[in-house]
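Visitor: how does the following fold in three dimensions:
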Amino acid sequence: MLTVAHITKTFGTVQALQDVSFDVHDGEIMGLIGQNGAGKSTTFHSILNFLTFDGQITWNGQPLSADDYNQIGYLPEERSLMPKLTITQQIVYLARLKNQSAKVIKPKIADWMTRFAVKGQPTDKINKLSKGNQQKVQLICTLIHEPQLIILDEPFSGLDPVNADLLKQAIVAAKNRGAAIIFSSHDMTNVEEICDTLVMLRNGQVVLHGTVDDVRNQFGRTRLFLTTDWSAEQLAALAGVKDVTAIGPNHYRLQLTDAEAGPAIFDAVTQGHYIQEFSQQPPTLDEIFRTEVEGVTHE
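Guide: Here you go, the predicted model:
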């Protein structure tokens, strides 16, 4: 388990992190979210001991050792491969920096290239690959030694939906073998789909922390989707309805002022009869992200 406890970091007069704390358990995926400059990369760099900080970071209750760092897989936001090396040479080079032998790593390369649908051969040079395939090779470099702690800084950036799904499968597979995983993303759909927990930073401070469901439910079930032959004007006139959006024929999204208004709206619209849809939900992570970035408070 990774424990980040009361981390604070300043760069001159800029407070990059302020009293940041969280745990990432074995077999757990945590999403670290926040707008640009919120402190996500600084948090990663603190874990990796790239910079000094105030506070404490431990792995299984102890300060991270050199051996522990060999068990970390890190994908930086700024991708960096050596263009004149072959795929095999690049993967083996980075693996050896993690104290992995070429004898162990080389037999795994073809399988990992298949997993990520890399177009090319292990003997192809990096500079002959497309940008997308270069990115997938860097992902292989991060994961091939089966690290126990995986840190991914914007791993989905630049990936099309098909390749993003391949990465999600690899992340979930690493979780299932017991790895602790933390990744940052601006795409809340990715966070919502595969994360167990999330931490949101704003101006270097933790403003949200918990399971994805718990975080969403903090904001109340104030979104209501329903199918009805009522008009938008009729729906808007109901008590507790703040806003009505038509999203299809007879299909509406209602924003409620109070989640407790749901049962009365249900009774009014259905009048004891069947309707195809009535679904009361909390806001999406994307909506919550936008709210928190703007600094809007919630109950």
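Visitor: alpha carbons only for contacts and neighbour counts from here, please
Guide: Noted.
Visitor: first-to-last residue distance for stretch 18-34?
Guide: Chord length of stretch 18-34, first to last residue, is 14 Å (CA to CA, to the nearest Å).
Visitor: tell me where the protein has helices.
Guide: Under the criterion DSSP state H, the chain contains helices at 40-47, 66-70, 87-97, 102-115, 131-143, 161-176, 188-194, 212-217, 232-236, 262-270, 285-293.
Visitor: relative to helix 131-143, how tilted is the third one?
Guide: Right, helix 87-97. Interaxial angle of helix 87-97 relative to helix 131-143 (axes from the mean of the first three to the mean of the last three CA atoms, to 10 degrees): 30 degrees.
Visitor: contacting residues around helix 87-97?
Guide: Contacts to helix 87-97, defined as CA atoms under 8 Å, 6 or more residues apart in numbering, come from residues 70, 81-82, 101-102, 105-106, 109, 121-126, 137, 140-141, 144-145.
Visitor: buried ones in it?
Guide: For helix 87-97, the neighbour count (16 or more other CA atoms under 10 Å) marks 87-95 as buried.
Visitor: now the angle from that helix to helix 102-115?
Guide: 130 degrees.
Visitor: and helix 87-97, how far out from the chain middle?
Guide: Computed by CA atoms, centre = their mean, to the nearest Å, the separation of helix 87-97 from the middle of its chain amounts to 27 Å.
Visitor: export the helices of the chain to JSON lines and tack on distance to residue 11?
Guide: Converted to JSON lines, these look like this (distance: least, CA to CA, whole Å):
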{"stretch": "helix 40-47", "distance to residue 11": "10"}
{"stretch": "helix 66-70", "distance to residue 11": "25"}
{"stretch": "helix 87-97", "distance to residue 11": "29"}
{"stretch": "helix 102-115", "distance to residue 11": "39"}
{"stretch": "helix 131-143", "distance to residue 11": "28"}
{"stretch": "helix 161-176", "distance to residue 11": "33"}
{"stretch": "helix 188-194", "distance to residue 11": "29"}
{"stretch": "helix 212-217", "distance to residue 11": "30"}
{"stretch": "helix 232-236", "distance to residue 11": "50"}
{"stretch": "helix 262-270", "distance to residue 11": "48"}
{"stretch": "helix 285-293", "distance to residue 11": "22"}
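Visitor: for the comparison step, fold the sequence that follows:
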Amino acid sequence: MLSIQHISKKFATVQALNDVSFDVPDGQILGLIGQNGAGKSTTFHSILNFIQFTGQITWHDAPLSTENFDEIGYLPEERSLLPKLTIEQQIVYLARLKGQSAQTTRPQIDDWLKRFNVKGTRRSKIKDLSKGNQQKVQLICTLIHHPKLLILDEPFSGLDPVNADLLKQAIIAAKHDGAAIIFSSHDMEHVTALCDRLVMLRHGEVVLHGTLDDVRNQFGKTQLSVTTDWSATDLAALDHVTQVIPGHTNHYLLHLDDPAAGPAIFDALTHGHYIEEFSQQPPTLDEIFRLKVGEEHD
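Guide: Okay, the predicted model is just below:
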């Protein structure tokens, strides 16, 4: 397990991290979210000992040291490959830096290229690949030594939906192999789809922490998804409905200022008769993200 306890970091007058604590158990995925400058990359750099900080970071109850680095897979936000190398040379070189021999790495390369649908062969030069295929090669370099701690800084950036799904499958496979995984993303759909837990940073401080359900339920079941022949005007006139968002035919999303109003709205819409859809849920993670950012501006 990766354990981060009370870490803080200051750059000159900027408090980049302030008393940040959370754990990432083996076999779980944690999503680290927040606006640009919230402290996500600084957290990653602290874990990797790239910078000095106060507080404590441990891996399996011991401080992280250079001896642990072979167990870590790190994908930085700024991608960097050596353009004159072939795909095979690049993958073998970075795997050797992680303690994996060329004899072990080379037989795996074709399988990884196929798994990520890389357009090129092991003899293709990095400089001849598209930007997307270069990114997939760097992902392979991050994963091929089967790390036990996986740190991914904006791994989905620049990937189309098909390639994003390939990456999701690789992350899930690493989780099933027992890896502790932490990744940052601005796309809440990826966080929702993959994460067991999440942490939201704002100005270097933790403002949300827990499972996705725990975080969403903090905000109450303030959304109603309904299919009804009522008009948007009539729905907006219901008590405690603050906003009506029309969807497809006869479908609406209602925002409530009081979750307890749900049963009364249900009775009003149905009068004891069948209704095709009535689902009361907490806000989505994307909406919660916007709410927390909005609190800052307020």
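Visitor: let's have the buried residues of helix 87-97 of structure 1 in CSV, adding distance to residue 19 of structure 1.
Guide: Output for the buried residues of helix 87-97 of structure 1, formatted as CSV (distance: CA to CA, whole Å):
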residue, distance to residue 19 of structure 1
87, 41
88, 42
89, 41
90, 38
91, 37
92, 38
93, 37
94, 33
95, 34
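Visitor: residue 63 of structure 1: which of those is nearest?
Guide: Closest approach between those and residue 63 of structure 1, by CA to CA: residue 95, at 22.9 Å.
Visitor: what residues in structure 1 pair up with stretch 21-34 of structure 2?
Guide: Mapped onto structure 1 using TM-score structural alignment, stretch 21-34 of structure 2 covers residues 21-34.
Visitor: for residue 30 of structure 1, which of the helices of structure 1 is the nearest?
Guide: helix 188-194 (8.3 Å).
Visitor: and that closest one, how far from the chain's centre?
Guide: With CA atoms, centre = their mean, you get 6 Å for helix 188-194 of structure 1.
Visitor: closest one of the buried residues of helix 87-97 of structure 1 to residue 190 of structure 1?
Guide: Nearest to residue 190 of structure 1 among those, with distances taken as CA to CA, is residue 91, at 26.4 Å.
Visitor: distance of the closest one from residue 252 of structure 1?
Guide: Distance from residue 91 of structure 1 to residue 252 of structure 1, by CA to CA: 51 Å.
Visitor: and residue 213 of structure 1, by the same measure?
Guide: For residue 213 of structure 1 relative to residue 252 of structure 1 (CA to CA), the value is 23 Å.
Visitor: those two: who's more crowded?
Guide: residue 252 (22 against 15; other CA atoms under 10 Å).
Visitor: ok, that one touching residue 225?
Guide: Yes. Look at residue 252 of structure 1 against residue 225 with CA atoms under 8 Å: they come within range, at 5.8 Å.
Visitor: what sits against residue 22 of structure 2?
Guide: With CA under 8 Å, 6+ apart, residue 22 of structure 2 has these contacts: 3-5, 199, 209.
Visitor: mind doing that once more with 7 Å?
Guide: Contacts here follow CA atoms under 7 Å, 6 or more residues apart in numbering; on that basis residue 22 of structure 2 touches 3-5.
Visitor: among these, who's most crowded?
Guide: When neighbours are taken as other CA under 10 Å, the top entry among those is residue 4 (20 neighbours).
Visitor: in structure 2, what sits opposite residue 261 of structure 1 in the alignment?
Guide: By TM-score structural alignment, residue 261 of structure 1 lines up with residue 261.
Visitor: not counting sequence-adjacent ones, nearest residue to its match?
Guide: residue 240 (6.6 Å; CA to CA, 6 or more residues apart in numbering).
Visitor: measure that neighbour to residue 264 of structure 2 for me?
Guide: 10 Å.
Visitor: who's more crowded, the two?
Guide: Taking other CA under 10 Å, residue 240 of structure 2 and residue 264 do not tie; residue 240 has more neighbours (18 against 11).
Visitor: isn't the more buried one right up against residue 258?
Guide: Yes. Judged on CA atoms under 7 Å, residue 240 of structure 2 makes contact with residue 258 at a distance of 6.1 Å.
Visitor: quick check: neighbours shared by these two?
Guide: Joint contacts of residue 240 of structure 2 and residue 258 (CA under 7 Å, 6+ apart) do not exist.
Visitor: look up how far residue 258 of structure 2 lies from residue 188 of structure 2.
Guide: Plainly put, residue 188 of structure 2 is 25 Å away from residue 258 of structure 2 if you go by CA to CA.
Visitor: what of residue 57 of structure 2?
Guide: 41 Å.
Visitor: which one's more surrounded, these two?
Guide: residue 57 (23 against 15).
Visitor: residue 197 of structure 1 contacts residue 31, correct?
Guide: Yes. With contact defined as CA under 7 Å, residue 197 of structure 1 reaches residue 31; the gap is 6.4 Å.
Visitor: which one's more surrounded, these two?
Guide: Neighbours were tallied for residue 197 of structure 1 and for residue 31 using other CA under 10 Å; the higher tally belongs to residue 31 (26 against 22).
Visitor: and residue 208 of structure 2, what does it touch?
Guide: 199-200, 215 are the contacts of residue 208 of structure 2 under CA under 7 Å, 6+ apart.
Visitor: repeat that for 8 Å
Guide: Contacts of residue 208 of structure 2 by CA under 8 Å, 6+ apart are 198-201, 215.
Visitor: over to residue 280 of structure 2?
Guide: 221-225, 262.
Visitor: can you mark which positions in stretch 180-192 of structure 2 are buried?
Guide: Buried-residue list, stretch 180-192 of structure 2, by 16+ other CA under 10 Å: 180-186, 188, 190-192.
Visitor: oh sorry, the question was meant for stretch 48-56 of structure 2
Guide: Here stretch 48-56 of structure 2 shows 48, 53, 56 as buried, counting by 16+ other CA under 10 Å.
Visitor: so what corresponds to the first one in structure 1?
Guide: So the one you mean is residue 48 of structure 2. Aligned partner of residue 48 of structure 2 by TM-score structural alignment: residue 48.
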